[in-house]
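[1] No letters, just coordinates:
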């Protein structure tokens, strides 16, 4: 691994760890409090946690923290095929460590922040919402990183704010993961894997749609 890829690896591992702690830890803590804090608290912690990770590590790895985002960045010609493995391996390790931290430091509540769709909706409904949530996320990423002269703190706020809004408004329908690796380890640790098909398909589709549109419109 080249030095630059090693830096990317460390940044993605640390950033994904922080994302998992914020995203799932907020749900676990709310569960500890008897769900008294609610979706507003959970969305706010998503915003603060992800925003901090992007601000701290974005300059080193572009702050993917998400294999669906990595694939979209590859489609959009930001990274090479060889770098995909660097990103995804780091994300997997970071997510695994993040779930361990949440379980043994924060607490073993709320199924470790497991994403779950609302089965009162038909499968095509919550699948479409999860695709749409990821479209919003990936769209905000490519818009933010392509606004010339935009400060890192504003890039962080745009992307993290989009995730927080997705969680707040769409979480009750699809679970609003937008991130296969964020969903994987809570599901594996709790044995509740029946909905993983959703989070390992819809986010990739949503992110890829945005990546393909970006490539066709802006990449020469």
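    That came through, no problem. What you see is a predicted model, and the numbers here were worked out from it, not measured in a lab.

[2] only C-alpha atoms for contact and neighbour calcs from this point on.
    OK.

[3] Quick one: the strands in this protein, in order.
    Counting by DSSP state E, the chain forms no strands at all.

[4] residues in contact with the residue positioned nearest the centre of it?
    For the chain, the residue nearest the mean C-alpha position is residue 179 (4.1 Å; CA atoms, centre = their mean). Residue 179 sits next to 66-68, 199, 203 when contact means CA atoms under 8 Å, 6 or more residues apart in numbering.

[5] Could you rerun that using 7 Å?
    66, 68, 199, 203 (CA atoms under 7 Å, 6 or more residues apart in numbering).

[6] Neighbour-wise, which one of these leads?
    Per-residue neighbour counts (other CA atoms under 10 Å) across the contacts of residue 179 peak at residue 203, which has 29 neighbours.

[7] Need the single longest helix in this protein, by residues.
    Counting by DSSP state H, the longest helix found in the chain is helix 3-32.

[8] which other helices and strands contact that helix?
    When contacts are defined as 3 or more CA pairs under 7 Å, 6 or more residues apart in numbering; DSSP states H and E, helix 3-32 packs onto helix 38-61, helix 81-101.

[9] Please tabulate the contacts of residue 179 in TSV, including the columns distance to residue 216.
    TSV is the format used below for the contacts of residue 179 (distance: CA to CA, whole Å):
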residue	distance to residue 216
66	23
68	19
199	26
203	20
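
[10] Pick out the most distant pair among those.
    With CA to CA as the measure, no two of the contacts of residue 179 lie farther apart than 66 and 199, at 11.5 Å.

[11] and for the two, which residues touch both?
    179-180.

[12] let's bring in a second one:
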């Protein structure tokens, strides 16, 4: 039970701070700034990995959880419970942001930039998650993101991708992170791509890991 609670709290903190920065930036006309939003995402992910990495593995992302299971580093039986915990955390975070900032129309929802076709956004989100999972699986111990290296590496890649891709797709890389704001703000138009592309990208990262590393690289305990 402690692992699931950790995933709820960690995902809550991540979505609350990350989309909270986006929400405040929206209602203040850019006070936080785009770099400020990207830095917020990177720092909160880093902090939550340090806080909960040794308890739940600090997944905070359904795509990461599924990819770890596919890599044989995590039990498939635990996947539904982790995904549910992550979605609950994200929805609670968005609910509180709605209460705090009712003037917001987006609540940090992942929306495709005007003029950027959804199918291009799908490919971009797939690639962003691919790079994220590639880093995660190579710095993690089993299915746990723990240690100084994991926190810095994963937080940095989140910051990097949010910095350059945020203006186009909001750089979700995380179905739970997209689900919460979409449900509470009513911005459901592009949700389908944010619920599918990250899973594909994360699974491709595991496949690539198997191609370039030892044959047993994705067995439990490696």
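    That came through, no problem. Since the structure is predicted, the reported quantities are computational estimates derived from the model, not experimental observations.

[13] Mind checking the TM-score on these two?
    TM-score for the superposed chains, counting by TM-score structural alignment, normalised by the length of the first structure: 0.90, backed by 213 aligned residues with a CA RMSD of 1.9 Å.

[14] May I see the buried residues of the longest helix of the first structure?
    5, 8-32 (16 or more other CA atoms under 10 Å).

[15] ok so, going back, of all the helices and strands packed on helix 3-32 of the first structure, which one is nearest residue 146 of the first structure?
    Each of these was scored for nearness to residue 146 of the first structure using CA to CA, and the closest is helix 38-61 (13.7 Å).

[16] And that closest one against the second structure, how far off on average?
    Helix 38-61 of the first structure: mean distance to aligned residues in the second structure after superposition is 0.8 Å, counting by mean CA distance after the TM-score superposition for the first structure.

[17] Which stretch of the second structure lines up against that helix?
    Residues 33-56 of the second structure are matched to helix 38-61 of the first structure when aligned by TM-score structural alignment.

[18] So what touches the matching stretch?
    Taking CA under 7 Å, 6+ apart as the rule, stretch 33-56 of the second structure contacts 3, 6-7, 10, 14, 17-18, 21-22, 25, 58, 144-146, 151-152, 154-156, 158-159, 162-163.

[19] centre of the chain versus that stretch, how much separation?
    Relative to its parent chain, stretch 33-56 of the second structure has a centroid offset of 10 Å by CA atoms, centre = their mean, to the nearest Å.

[20] Quick check: residue 88 of the first structure vs residue 180 of the first structure, distance?
    As for residue 88 of the first structure, its distance to residue 180 of the first structure is 11 Å (criterion: CA to CA, to the nearest Å).

[21] quick one: common contacting residues for the two?
    Residues touching both residue 88 of the first structure and residue 180 (CA under 7 Å, 6+ apart) are residue 67.

[22] Which of the contacts of residue 179 of the first structure sits closest to residue 113 of the first structure?
    Nearest to residue 113 of the first structure out of the contacts of residue 179 of the first structure is residue 199 (CA to CA; 13.9 Å).

[23] Could you report the distance from the alignment partner in the second structure of the closest one to residue 3 of the second structure?
    Aligning on TM-score structural alignment places residue 199 of the first structure opposite residue 194 in the second structure. Counting by CA to CA, the gap from residue 194 of the second structure to residue 3 of the second structure is 25 Å.

[24] Same question for residue 70 of the second structure.
    20 Å.

[25] what's the answer for residue 195 of the second structure, then?
    From residue 195 of the second structure to residue 3 of the second structure the distance is 23 Å (CA to CA).

[26] Dump the helices and strands packed on helix 3-32 of the first structure into a markdown table; add mean neighbour count as well.
    Output for those, formatted as a markdown table (neighbours: other CA atoms under 10 Å):
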| stretch | mean neighbour count |
| --- | --- |
| helix 38-61 | 21 |
| helix 81-101 | 21 |
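
[27] Those helices: which one's closest to residue 175 of the first structure?
    Smallest distance to residue 175 of the first structure across these (CA to CA): 11.4 Å, for helix 38-61.

[28] could you check the angle helix 3-32 makes with that closest one?
    Angle of helix 38-61 of the first structure versus helix 3-32, following axes from the mean of the first three to the mean of the last three CA atoms, to 10 degrees, is 170 degrees.

[29] Relative to the second structure, which residues correspond to stretch 79-93 of the first structure?
    Going by TM-score structural alignment: stretch 79-93 of the first structure matches residues 74-88.

[30] Which residues outside that stretch are in contact with it?
    Contacts for stretch 74-88 of the second structure (CA under 7 Å, 6+ apart): 4, 7-8, 11, 60-62, 65-66, 68-69, 143, 176.

[31] now do 6 Å
    Stretch 74-88 of the second structure is contacted from outside by 4, 7-8, 11, 60, 62, 68-69, 143, 176, using CA atoms under 6 Å, 6 or more residues apart in numbering.

[32] would TSV of those residues with distance to residue 185 of the second structure be doable?
    Shown next, in TSV, are the contacts of stretch 74-88 of the second structure (distance: CA to CA, whole Å):
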residue	distance to residue 185 of the second structure
4	26
7	23
8	20
11	18
60	21
62	21
68	31
69	32
143	33
176	14
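
[33] so who does the equivalent of residue 171 of the second structure over in the first structure touch?
    Alignment note: residue 171 of the second structure maps to residue 176 in the first structure; criterion TM-score structural alignment. Going by CA under 6 Å, 6+ apart, residue 176 of the first structure touches 167, 170.

[34] Report how many residues lie close to residue 172 of the second structure.
    Residue 172 of the second structure has 25 nearby residues by other CA under 10 Å.
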